[in-house]
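Engineer: pasting the structure only:
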């Protein structure tokens, strides 16, 4: 059973690597196609936030590529320079997605609230779990292995909860971009390509984590039967 799971983990890792290449390739492709509105990612984000009463949420540039995120603590939308200053379909898609998270925060979207509450625990668990698992394997200590699995499970649960948060933000982004006229109907395909590629990276990462968890559990029961 463990060997089958190990193979599945390798396959999941392969999908994760492919997903990273896919999202970069898709972003680069649609970065070459300007949206008909001519507005930059920063301008689109500002318009979306203001139209939804979030005048106090700043839109800030950050260095790097695909480093875009919404900071719930500072309540700020942060866009990479390739999104902030660009008027491409890729840029407005990503900008709208991050604004989708700001709208989730405003609406107290259930999965986002849960994710925020889980974060402090998961942050600790993610750091401790590898040490406990390693100690459990080295010393064949079932109690340490079980505790490591428990902490690792918290990290996996966090990734699972992240999925609906990301998909919901993307759905909000697509709806807003069309409804507020930032893109033409003919540009929806490009928006979907960009956002779907980004979403798949989360799916692949979650799949890897779930496979790893199942592998650790199989080892635990294998050792307990000896």
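Structural biologist: Cool, the structure landed. A quick note: this is a predicted structure, and the numbers were derived from the prediction, not measured. Numbering: from 1, shown residues only.
Engineer: CA atoms for contacts and neighbours, from now on please.
Structural biologist: Noted.
Engineer: so how far is residue 174 from the spatially most central residue of the chain?
Structural biologist: The chain has residue 202 as the residue nearest its centroid, 4.9 Å off, counting by Cα atoms, centre = their mean. Distance from residue 202 to residue 174, counting by Cα to Cα, to the nearest Å: 18 Å.
Engineer: adding another structure so you can compare the two:
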């Protein structure tokens, strides 16, 4: 059969999502690398800045740990641990302090019972399970003769993963907003330094926007493919 017989035009949606994700990832890396060479006037490292921010927020039960990797920084609300990567923990650049402050923003969200963070944490197992079983259920629905019920269940399971990406957006944007405000109010950074830090945090935020967009596009593709199967029944 000719090659074009196998062409699936909906792959363009997956391709667009992949391009967006690659662009966002490349942007955050290049932006971070650029401002990781701009050292803060305070001389604080990422770990020292994080410790100072947590103390000023009245948080004394969150440990700060060094984790391997590049930009693998994260806050673990269950363990009450703020983990900073190789490029952040010991660096005194405006980029490193900005990332550390962002993760402190999550710790402060946790301390204040920020509702979107609580909802995201509770939704993690649902989203993980949904993304794991969505495709097997969809394929089983097709194998059994385009079962309407199974296809609907499969699409719903995949939607849980999309919803998780959307829930993540306000959590991340709020943490970045808190970081900028804290760095300004404490005088830890000058206005010039803050402008550079904002660029790093904005680039990082775009990775979450791109991930959400890619998930939505994948969901749309599944609806087109499997919705078409249902209409042909």
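Structural biologist: Cool, got the structure. Since this is a predicted model, take the numbers as computed values, not measurements.
Engineer: strands of structure 2, start to end?
Structural biologist: Under the criterion DSSP state E, strands of structure 2 are mapped to 63-66, 74-76, 81-84.
Engineer: out of those strands, deepest packed?
Structural biologist: strand 81-84 (a mean of 22; mean count of other Cα atoms under 10 Å).
Engineer: so which of the strands of structure 2 comes closest to residue 109 of structure 2?
Structural biologist: With Cα to Cα as the measure, strand 74-76 is the member of those nearest residue 109 of structure 2 (10.5 Å).
Engineer: identify the residues contacting the closest one?
Structural biologist: Applying Cα atoms under 8 Å, 6 or more residues apart in numbering, the external contacts of strand 74-76 of structure 2 come out as 81-84, 103-104, 106-107.
Engineer: what's the answer for stretch 173-193 of structure 1, then?
Structural biologist: Here stretch 173-193 of structure 1 makes contact (Cα under 8 Å, 6+ apart) with 26, 30, 35-37, 39, 44, 48, 89-90, 93, 96-97, 99-100.
Engineer: which of those residues sits closest to residue 196 of structure 1?
Structural biologist: residue 26 (9.6 Å).
Engineer: aligned partner of the closest one in structure 2?
Structural biologist: Residue pairing (TM-score structural alignment): residue 26 of structure 1 is matched to residue 31 of structure 2.
Engineer: that match and residue 45 of structure 2, how far apart?
Structural biologist: 19 Å.
Engineer: what of residue 29 of structure 2?
Structural biologist: Distance of residue 29 of structure 2 to residue 45 of structure 2, given as Cα to Cα: 19 Å.
Engineer: which one of those two is surrounded by more residues?
Structural biologist: Using other Cα atoms under 10 Å as the criterion, residue 29 of structure 2 and residue 45 rank with residue 45 on top: 21 against 16.
Engineer: excluding its backbone neighbours, what's nearest the aligned residue in structure 2 for residue 118 of structure 1?
Structural biologist: Matched by TM-score structural alignment, residue 118 of structure 1 corresponds to residue 123 in structure 2. Ranked by Cα to Cα, 6 or more residues apart in numbering and with sequence neighbours excluded, the top spatial neighbour of residue 123 of structure 2 is residue 164, at 7.0 Å.
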